[in-house]
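Asks: Can you look at this prediction? I've put the sequence above it.
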Amino acid sequence: MIDLTHLNTLQVPAKAKDLILLKSPKDLKKLRVDEPYMFLGLGANVLFTKDFPGTIVKIDLKGKKIISENDEEVMVEIAAGENWHDFVTWAVENNWSGVENLALIPGTVGAAAVGNIGAYRQEVKTSILNVQCSIPNTSQAEIFNNSACQFAYRESFFKHHKEYLVTAVQFGLSKNSTPKAAYEETIKIRTEKLPDWTKIPTAGSFFKNPIITNAQCSMLNAQIKDLQTYPTENPDLIKVPAGKLLDELGWKGKKIGSVSTHDKSALVIINLGGASGAEIFDYSEKMRADIKKNFDIDLEYEVLIV
């Protein structure tokens, strides 16, 4: 059995039957598809509640290259196993804009595409040109253009078709603005508000921000003072911050056993040391029940529960 404790940023103890370190798509030939398997990047957005009864495929595909460029934009191809923040830093150092507001989000480039990560009014889908994939046990490779990826809020085609392994992502970045100031401000804000995942076991934002109706929003405004809301593509729906709802109910910094939320963000769950995945899941379910009871809203997980 393979110990997964240090392959997930929550550092919960779990084991898997086997592990494949994927340095090339060709390594997929080692995978037995007649048994359970799971693709894993940095392990920054997953909660193992029990042992995994199959093979973990750890994505270690590396490489960055310029495909084409002109005076206004550049197209780059980034391997799925590249560290996301390192890619953002590389882009900013080259004065290419489009991903600077997404600095310091833990994870890999492949996982960023799968989850359509976003922060500070920027989503990765706006910069993605296409996503390259392989399918285990076949010689099949596919390229999905932006539309085919079916991006939505923290969603994509790949989240619901887990047989597709993202191997590389192509981005279109602009040369017409200077991203450094936004990049530095993003790092400053995230450093002040969020724990350093390399030192404190966490999976980042645990829940998605709820998308609710205008009628629900009116009721929330009557309950919560200074509630910040965000428009969606549908004028009948509004996004509200899950962290604010949890703050309102006293979840910020709340400790139960070896699990807590961050003292500056109730949306971030922390393993204080020695907590099991089941304990963290139970804690998160208490949070969801509290939100349902008080606001009649169903919080959706942003992390993958395994």
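Replies: Yep, it's here.
Asks: Going by C-alpha atoms from here, please, whenever you check contacts or count neighbours.
Replies: Noted.
Asks: Now do the strands in the stretch 201-306 of the chain.
Replies: 202-205, 211-213, 230-231, 237-239, 255-256, 259-262, 265-271, 304-305 (DSSP state E, counting those that start in this stretch).
Asks: Kindly apply the preceding question to the stretch 51-200 of the chain instead.
Replies: So, for the stretch 51-200 of the chain - with DSSP E, counting those that start in this stretch - the strands run 52-59, 64-69, 73-79, 118-119, 122-123, 128-134, 141-145, 165-174.
Asks: Nearest to Glu142, out of the strands of the stretch 201-306 of the chain?
Replies: strand 304-305 (24.4 Å; Cα to Cα).
Asks: Return the list of helices and strands in contact with that closest one.
Replies: Using 3 or more Cα pairs under 8 Å, 6 or more residues apart in numbering; DSSP states H and E, the elements in contact with strand 304-305 are strand 46-47.
Asks: another one to put next to it:
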Amino acid sequence: MIKKIGILTSGGDSQGMNSAVSGVIKYAQAQGLETYIIKDGYLGLYNNWIEKVDSFFADGIISRGGTAAGSARFPEFQEEEIREKAIKNLKDKKIEALVVIGGDGSYKGAQRLSEMGINCIALPGTIDNDISSSEQTIGFDTALNIIVDSIDRIRDTSQSHSRCTIIEVMGRHCGDLALYGGIAGGADIVSIGGNPLSEEDIIEKVTKLKGIVRSVVVVVSEHLYDSVHELAKKVQEASGFETRASVLGHIQRGGKPTAMDRFRAFTMGIRAVELILDGKSGLALGNVGEEIVDYPILEALEIPRKSRKKLWTQFNNLNIRRIK
């Protein structure tokens, strides 16, 4: 019978990670288990930064953004001897199971630990929404709301000064934040990973809108262009629209999680403990609607992302008709 559970957050922080940690702690404590957080993810696991926590700790973090447990990049965890030392640290404290909250890199670490005898359950903590085994990852909803709020604010000043503004959002090669945020925020042009517009396409579309609308909002995923500030200069020169670039950056990671991120994360935390008590390991949790589902970690990582091309094309066609 497992008596102690460890919890770590790894990779980029996302709103709702604390809610997931809280769910694990409160349910595990209700089952009579001891709970421990590992500070700074896999780095802390290697360095034995392990701290016992209780329900009072869980109560204090459920509504906070970021991760109270801390996070750090630690690529050295791929090395077997590094993992062996980390496992020794767990065994010295008689911690037999681990809940890992993070993105795909964190999942791979959890899989390796499972293969080495530590019961691991992984939860999808990333604002990018790029873990396809879950319809919405922990943090996505909060980051999306921040983006929409930012678009609304930027449009106000763009409209006041008759400007075009290019807004770069996070998401790496997954364009969900840009696409969902662009649509919800009423953007005029959206360019996403998987369906990027060329610089020439953006310049052409903005140029056609000049004289038809007072302001233009362009939303793009990060890493699509060498520099959105340079792109803004090119757009202004070609279109005649005064153009600015705004990189939202890490503001998208901060702030209190939304109610849905808290709810989803907390209930996933409870489910993780249930699976551990059932003797399960090497599983990744996700959601399909309100249902919490689980997959073997390797299977979860191999599920292809659903194409957003149809939705992106429909949105793009609305604005094509507008500027014909």
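Replies: Cool, got the structure. In this text the structure is predicted, and so the values were computed from the model without any measurement.
Asks: Put one on top of the other, what's the TM-score?
Replies: Here the TM-score for the pair of chains, by TM-score structural alignment, normalised by the length of structure 1, is 0.25; 135 aligned residues with a Cα RMSD of 6.7 Å.
Asks: right, so the strands of the stretch 51-200 of structure 1: which one is the most enclosed?
Replies: strand 165-174 (a mean of 24; mean count of other Cα atoms under 10 Å).
Asks: so what secondary structure elements neighbour that one?
Replies: Contacts defined by 3+ Cα pairs under 8 Å, 6+ apart place strand 165-174 of structure 1 against strand 73-79, helix 109-115, strand 128-134.
Asks: Excluding covalently adjacent residues, which one is nearest to Thr35 of structure 2?
Replies: Closest residue to Thr35 of structure 2 in three dimensions, ignoring its sequence neighbours and counting by Cα to Cα, 6 or more residues apart in numbering: Ile5, at 5.1 Å.
Asks: immediately after the host helix or strand of that neighbour, which helix or strand?
Replies: According to DSSP states H and E, Ile5 of structure 2 maps onto strand 4-9. Later in the chain than strand 4-9 of structure 2, the nearest helix or strand by DSSP H and E is helix 17-30.
Asks: Also compute the angle for that following helix relative to strand 4-9, please.
Replies: Going by axes from the mean of the first three to the mean of the last three Cα atoms, to 10 degrees, helix 17-30 of structure 2 is angled at 180 degrees with respect to strand 4-9.
Asks: Using neighbour counts, pick out the buried residues of helix 17-30 of structure 2.
Replies: Neighbour counts over helix 17-30 of structure 2 (16 or more other Cα atoms under 10 Å) mark 17-29 as buried.
Asks: is it possible to export the strands of the stretch 51-200 of structure 1 to TSV including distance to Arg288 of structure 1?
Replies: Listed next are the strands of the stretch 51-200 of structure 1 as TSV, based on distance: least, Cα to Cα, whole Å:
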stretch	distance to Arg288 of structure 1
strand 52-59	25
strand 64-69	40
strand 73-79	36
strand 118-119	22
strand 122-123	25
strand 128-134	32
strand 141-145	35
strand 165-174	31
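Asks: what's the closest of those to Ile291 of structure 1?
Replies: Judging those by Cα to Cα, what sits closest to Ile291 of structure 1 is strand 118-119, at 22.7 Å.
Asks: The stretch 1-150 of structure 2: strands as residue ranges?
Replies: 4-9, 34-38, 50-53, 97-102, 119-124.
Asks: The stretch 151-300 of structure 2: strands as residue ranges?
Replies: Counting by DSSP E, counting those that start in this stretch, the strands of the stretch 151-300 of structure 2 are 163-169, 189-191, 216-221, 242-247, 283-288, 291-296.
Asks: need those strands in JSON lines with mean neighbour count and distance to Arg83 of structure 2, can you?
Replies: Output for the strands of the stretch 151-300 of structure 2, formatted as JSON lines (neighbours: other Cα atoms under 10 Å; distance: least, Cα to Cα, whole Å):
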{"stretch": "strand 163-169", "mean neighbour count": "26", "distance to Arg83 of structure 2": "34"}
{"stretch": "strand 189-191", "mean neighbour count": "25", "distance to Arg83 of structure 2": "40"}
{"stretch": "strand 216-221", "mean neighbour count": "26", "distance to Arg83 of structure 2": "35"}
{"stretch": "strand 242-247", "mean neighbour count": "19", "distance to Arg83 of structure 2": "37"}
{"stretch": "strand 283-288", "mean neighbour count": "22", "distance to Arg83 of structure 2": "19"}
{"stretch": "strand 291-296", "mean neighbour count": "16", "distance to Arg83 of structure 2": "20"}
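Asks: Let's have these in a markdown table, adding distance to Phe266 of structure 2.
Replies: Listed next are those as a markdown table, based on distance: least, Cα to Cα, whole Å:
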| stretch | distance to Phe266 of structure 2 |
| --- | --- |
| strand 163-169 | 27 |
| strand 189-191 | 33 |
| strand 216-221 | 29 |
| strand 242-247 | 31 |
| strand 283-288 | 12 |
| strand 291-296 | 11 |
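Asks: of those strands, which approaches Ile147 of structure 2 most closely?
Replies: Here strand 163-169 is closest among the strands of the stretch 151-300 of structure 2 (Cα to Cα), at 7.5 Å.
Asks: and the closest one, what other elements does it pack with?
Replies: Helices and strands touching strand 163-169 of structure 2, by 3+ Cα pairs under 8 Å, 6+ apart, are helix 140-161, strand 216-221, helix 228-239, strand 242-247.
Asks: so how far is Ala122 of structure 2 from Gly105 of structure 2?
Replies: According to Cα to Cα, to the nearest Å, Gly105 of structure 2 and Ala122 of structure 2 sit 11 Å apart.
Asks: OK, contacts around Asn145 of structure 1?
Replies: By Cα atoms under 8 Å, 6 or more residues apart in numbering, Asn145 of structure 1 lies in contact with Leu129, Asn130, Val131.
Asks: and with 6 Å instead?
Replies: Asn130 (Cα atoms under 6 Å, 6 or more residues apart in numbering).
Asks: nearest to Arg155 of structure 2, of the strands of the stretch 151-300 of structure 2?
Replies: strand 216-221 (6.9 Å).
Asks: tell me the angle that closest one makes with helix 228-239.
Replies: Computed by the same axes, to 10 degrees, the angle between strand 216-221 of structure 2 and helix 228-239 is 140 degrees.
Asks: who does strand 216-221 of structure 2 touch, helix- and strand-wise?
Replies: On a contact count with 3 or more Cα pairs under 6 Å, 6 or more residues apart in numbering; DSSP states H and E, strand 216-221 of structure 2 meets strand 163-169, helix 176-184, strand 189-191.
Asks: most packed of the helices and strands packed on strand 163-169 of structure 2?
Replies: strand 216-221 (a mean of 26).
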